[in-house]
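**Q** Mind looking at a prediction? Sequence and model below.
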Amino acid sequence: MGEVFAGRYELVDPIGRGGVGAVWRAWDHRRRRYVAAKVLQQSDAHTLLRFVREQALRIEHPHVLAPASWAADDDKVLFTMDLVSGGSLAHVIGDYGPLPPRFVCLLLDQLLSGLSTVHAEGVVHRDIKPANILMEATGKGRPHLRLSDFGISMRKGEPRLTETNYVVGTPGYFAPEQMMGAEPDFPADLFAVGLVALYLLQGQKPDSQALIEYFAAHGTPGAPQGVPEPMWQVLAGLLQPDPHARFRTATGARKALAAAVEMLPDEGAEDEPVEVFDQIGPLPAGFGPEGPEGTDGAAGALNGPQAPVQASGRTSAPQPSPQPSQQPQGAGEQPYAPHPAMSETGSFHLAPPPQQSPPPHQGVQPPAPPVPLQGSPYADGSPADFAQAATSAVPYGSPPTRAYTAQHPQAPRTAAPPAAVPQPSPVKRPGPPPKVAIPVLLVALICFAVGIWALTQA
């Protein structure tokens, strides 16, 4: 079995690496489902404060992947989020190259929908790029993306955690004002969305610097190759170097996109449908869709010895099972519609991802809540992360990704205990140890004091 973290999260196998820690697939013994867990690698005050900011973000939206819970164990901390198994947009481009315009419009609408909720919370993401936009493994059904990785996001007005004249983010997806050291604002995120759209339509990382220089010297250029003119009118409004000439809100960009998609030609019947594959792979030996095998649930693992967390991203977990089961397609999935319905905001109507009904309840324990279709975030550690490549054509001859391997986690069904055996009293779990809780509180108080000081200097 894997290491048990804070008496609750059993680390199964590493699935990626973020900016400040390794990302693991983990079994949540309390909620009885698989989750993604980011384990903090360093414990200096600066990194810890970023961790506190990220784990404190709570945004509920079908196209946003925000932290759900956190835990501390000795000198290590982690936070968890939904497990997303379809990889990132970089994986999709690696499989197919340039994507059909209507398919791109649907992805952009979902991205702008999630971003509008993030901005409504006063949060600027600051690192929108293909590797941070994750996909549920929906196969040939309707695609479903999730905006992830809020490690460098910040609320407007919060004190910065970086030095003056130091820019954070991913080169190639900066807005011009970010390079000039301006305060983070929502239009900078919208500029990055425009670059992501060009990446999806052309199959290669756009040359943002050349584009900015052309805009500044000659005004708005004509539509690039592979970009339909109606879509370019929207993208040009996202890519204006002057933030005041850019779309000011994600909702406004959605409305313009909804109007543009009506003028796009219908997709031909011969067009290859885009399939979003599973990218995580099968569970290691000893783990099944209902959690660790050979135990009666949480008790068997929680009472066993706990090994230290491997923060380096390596694991001694057994090799994957030789016969992985196939991920179900979901009987209720709808294929991608070339004419999506319009919502009251003038954009696409986004149906929720297909759900799998939980099995009928057996035994004396209450049924666990239904678990949505899962999928994987963490393109930072993926070899197919073409978003970080140089500005050049993406090689489309690479072999396709593996077939579906992940399984839908479901609540395990346990038999009722014998009547003669008394039920154990619930174990009261302790909170984080003082050696972790006290530094976190001190850093939070320092951040609060700096914010008060900054307000008094205004």
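**A** Okay, I see it.
**Q** CA atoms for contacts and neighbours, from now on please.
**A** Noted.
**Q** what's next to stretch 165-179, contact-wise?
**A** 126-129, 152, 162, 181, 184, 188-189, 191-192, 195, 206-209, 212, 241-243 (Cα atoms under 8 Å, 6 or more residues apart in numbering).
**Q** just stretch 150-157 next, same as before
**A** Stretch 150-157 is contacted from outside by 19, 50-51, 53-54, 66, 121-127, 168-169, 184-185, using Cα under 8 Å, 6+ apart.
**Q** that older thread, among the contacts of stretch 165-179, which are in helices?
**A** 188-189, 191-192, 195, 208-209, 212 (DSSP state H).
**Q** Ranking by neighbours, what's the top pick from those?
**A** residue 188 (29 neighbours; other Cα atoms under 10 Å).
**Q** Isn't that one up against residue 128?
**A** No: Residue 188 lies out of contact with residue 128 (Cα atoms under 8 Å); the separation is 9.5 Å.
**Q** let's bring in a second model and compare:
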Amino acid sequence: MGEVFAGRYELVDPIGRGGAGAVWRAWDHRRKRYVAAKVLQQSDAHALLRFVREQALRIDHPHVLAPTSWAADDDQVMFAMDLVRGGSLAHLIGDYGALPPRLVCGLLDQLLAGLTAVHAEDVVHRDIKPANILLDATGTGRPHLRLSDFGIAMRKGEPRLTDTAYVVGTPGYFAPEQMLGAEPDFPADLYAVGLVGLYLLTGRKPDSQALLTAYEHGVPDAPDPVPEPLWQVLGGLLQPDPHARFRTATGARKALAGALELLDAGVTLPLGRTIDTVEVLDQIGPLPQGYGPDGPRTPASPGAAHEPAAPPLPSAEASTTGSFHLAPPTPVRPPAPHPEPRPSAPVTGTPSPTPLLPAAAFPAPGAHPAEPFGPAGGSATPARRGGPPVVVAVPVLALALLCFAVGVWALTQS
């Protein structure tokens, strides 16, 4: 199984990496569901402060992917959010190329709806780009968009974590005023929305510098293949002067709805197909071994059935020292009855420790010495009866004779 973070989030497999850390698919043991977990190293104060800002966001909106919880463990911090499986707008363009204007209007409307909720919290996103706009895996159904990655977002009026001469964001999606060091504001986000719209309609990253040059002589003509009604909206979003731009996401949505009414329902793509939607598939991939739709599998997983069973262990009893002693095997009943043994004297004092060898290796008290040592047989040679063994009697007799001879010699000398 994977590493369990802060006793709750089990990291399953990495699904992405950003500038601030890795994103993992994780199992939330408390809520019993898979989530996306962004894990960051506590490497510097700025990264930690950005983490605190991002995890503090609690924007509940269907088109916003904000953190739902956070945790810290040793030198790492992480926050969890919903797991969105359909990839990003960058994946979608990579699969389909330029999208039909009517579909682009639907996607931009969802993006502006989510941005309305973000701006309502006085938060400026500052990093709107195709890779940060995720899609649920809806198949052939209506695409569902989620604005994500609030790593450099900030509330208006909060102190900036970087020097004013340093521009934060993704090159190519900056608003002109950002390049001049202006304070983050909502129109900068709306400029990035206009660039995203051009990306979806053309299938390639916009040339922001060429746009600035074109606006030096007023609003340029609609570039191919952008329809004129839709260009009226995008042109208003891409105004270099933030005061001439749409001021709110709500105002841009209203203009987009008017443009949509003027568009035809079907638009022919370069491949010759006429579509109004696309297929958004699961981009994350299957779960690794040991995990299922309901979380980590139990140790008795299906793969374990193909492994050979381990041999049974002998029964054991724990000693007071923590080691284990083998339990005595079942004794073998003697072939013939014997007289009852005399009762042994009561045991006094401290009992002897349990022997490490099986108890059957020693004759039981009162057992006939001629019996085998144990069930394995051992030595069955009978001992002599009626006195001490010969090997003991001979040395004793010799010692007695020696003592007698010494005594006689002493008497003769006196």
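**A** Ah, there it is. What you see is a predicted model; the values in this text were computed from it and never measured.
**Q** Need the TM-score from the superposition.
**A** Taking TM-score structural alignment, normalised by the length of the second structure as the basis, the two superposed chains have a TM-score of 0.70; 296 aligned residues with a Cα RMSD of 1.4 Å.
**Q** before we move on, the earlier item: which of the contacts of stretch 150-157 of the first structure fall in helices?
**A** Mapping these onto helices (DSSP H) picks out 50-51, 53-54.
**Q** Let me have those residues in CSV, adding distance to residue 89 of the first structure and neighbour count as columns.
**A** Listed next are these as CSV, based on distance: Cα to Cα, whole Å; neighbours: other Cα atoms under 10 Å:
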residue, distance to residue 89 of the first structure, neighbour count
50, 25, 18
51, 25, 24
53, 26, 17
54, 22, 19
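**Q** Tell me the one of the residues you listed nearest residue 279 of the first structure?
**A** Distance to residue 279 of the first structure across those (Cα to Cα) is lowest for residue 54, with 24.8 Å.
**Q** ok, so what distance separates that closest one from residue 100 of the first structure?
**A** Residue 54 of the first structure is 34 Å from residue 100 of the first structure, where distance means Cα to Cα, to the nearest Å.
**Q** again with residue 197 of the first structure
**A** On the measure of Cα to Cα, residue 197 of the first structure and residue 100 of the first structure end up 11 Å apart.
**Q** same check, this time on residue 64 of the first structure
**A** Counting by Cα to Cα - residue 64 of the first structure and residue 100 of the first structure are separated by 23 Å.
**Q** thought residue 212 of the second structure was touching residue 220?
**A** No: between residue 212 of the second structure and residue 220 there is no contact under Cα under 8 Å: 10.0 Å.
**Q** all helices of the stretch 201-350 of the first structure, in order?
**A** Along the stretch 201-350 of the first structure, the stretches classed as helices by DSSP state H, counting those that start in this stretch are 208-218, 229-238, 250-261, 298-302.
**Q** what's around residue 168 of the first structure, how many residues?
**A** 16.
**Q** Map it across to the second structure for me.
**A** Aligned by TM-score structural alignment, residue 168 of the first structure pairs with residue 168 of the second structure.
**Q** for residue 267 of the first structure, same thing?
**A** So, by TM-score structural alignment, residue 267 of the first structure is matched to residue 266.
**Q** And for its match, the neighbour number?
**A** Here the number of neighbours of residue 266 of the second structure (other Cα under 10 Å) works out to 14.
**Q** what's the longest helix in the second structure?
**A** helix 390-413.
**Q** quick one: that helix to chain centroid distance?
**A** Relative to its parent chain, helix 390-413 of the second structure has a centroid offset of 89 Å by Cα atoms, centre = their mean, to the nearest Å.
**Q** And stretch 161-178 of the second structure, by the same measure?
**A** 32 Å.
**Q** Could I get the buried residue list for it?
**A** 168-169, 173-178 (16 or more other Cα atoms under 10 Å).
**Q** Disregarding flanking residues, what is the spatial nearest neighbour of the spatially most central residue of the first structure?
**A** Centroid check for the first structure by Cα atoms, centre = their mean gives residue 148 as the closest residue, at 3.0 Å. Among residues not flanking residue 148 of the first structure along the chain, residue 65 sits closest, at 4.8 Å (Cα to Cα, 6 or more residues apart in numbering).
**Q** And that neighbour, how close does it get to residue 42 of the first structure?
**A** Residue 65 of the first structure is 23 Å from residue 42 of the first structure, by Cα to Cα.
**Q** ok now do residue 212 of the first structure, which residues does it touch?
**A** Applying Cα under 8 Å, 6+ apart to residue 212 of the first structure gives the contacts 176, 240-241.
**Q** To which residue of the second structure is it aligned?
**A** For residue 212 of the first structure, the aligned position in the second structure is residue 212, judged by TM-score structural alignment.
**Q** Can you pick out the residue with more neighbours from residue 197 and residue 100 of the first structure?
**A** Using other Cα under 10 Å as the criterion, residue 197 of the first structure and residue 100 rank with residue 197 on top: 24 against 19.
**Q** how close does that one get to residue 92 of the first structure?
**A** From residue 197 of the first structure across to residue 92 of the first structure, the span is 13 Å (Cα to Cα).
**Q** do the same with residue 291 of the first structure
**A** 29 Å.
**Q** picking that back up, any chance of the buried residues of stretch 161-178 of the second structure in TSV, with secondary structure and distance to residue 75 of the second structure too?
**A** Shown next, in TSV, are these (DSSP: H, G, I helix; E, B strand; the rest coil; distance: Cα to Cα, whole Å):
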residue	secondary structure	distance to residue 75 of the second structure
168	coil	25
169	coil	26
173	coil	33
174	coil	33
175	coil	36
176	helix	38
177	helix	37
178	helix	33
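**Q** Kindly indicate which of the residues you listed lies nearest residue 14 of the second structure.
**A** Taking Cα to Cα as the measure, residue 169 is the one of these closest to residue 14 of the second structure, at 23.8 Å.
**Q** shouldn't residue 266 of the second structure be in contact with residue 273?
**A** No: contact between residue 266 of the second structure and residue 273 fails when scored by Cα under 8 Å: they sit 9.7 Å apart.
**Q** anything in contact with each of the two?
**A** With Cα under 8 Å, 6+ apart, residue 266 of the second structure and residue 273 have no common neighbours.
**Q** Can you name every helix or strand that the longest helix seen in the first structure contacts?
**A** Using DSSP H to define each element, the first structure has its longest helix at helix 434-457. Of the remaining helices and strands, those touching helix 434-457 of the first structure by 3 or more Cα pairs under 8 Å, 6 or more residues apart in numbering; DSSP states H and E are helix 45-55.
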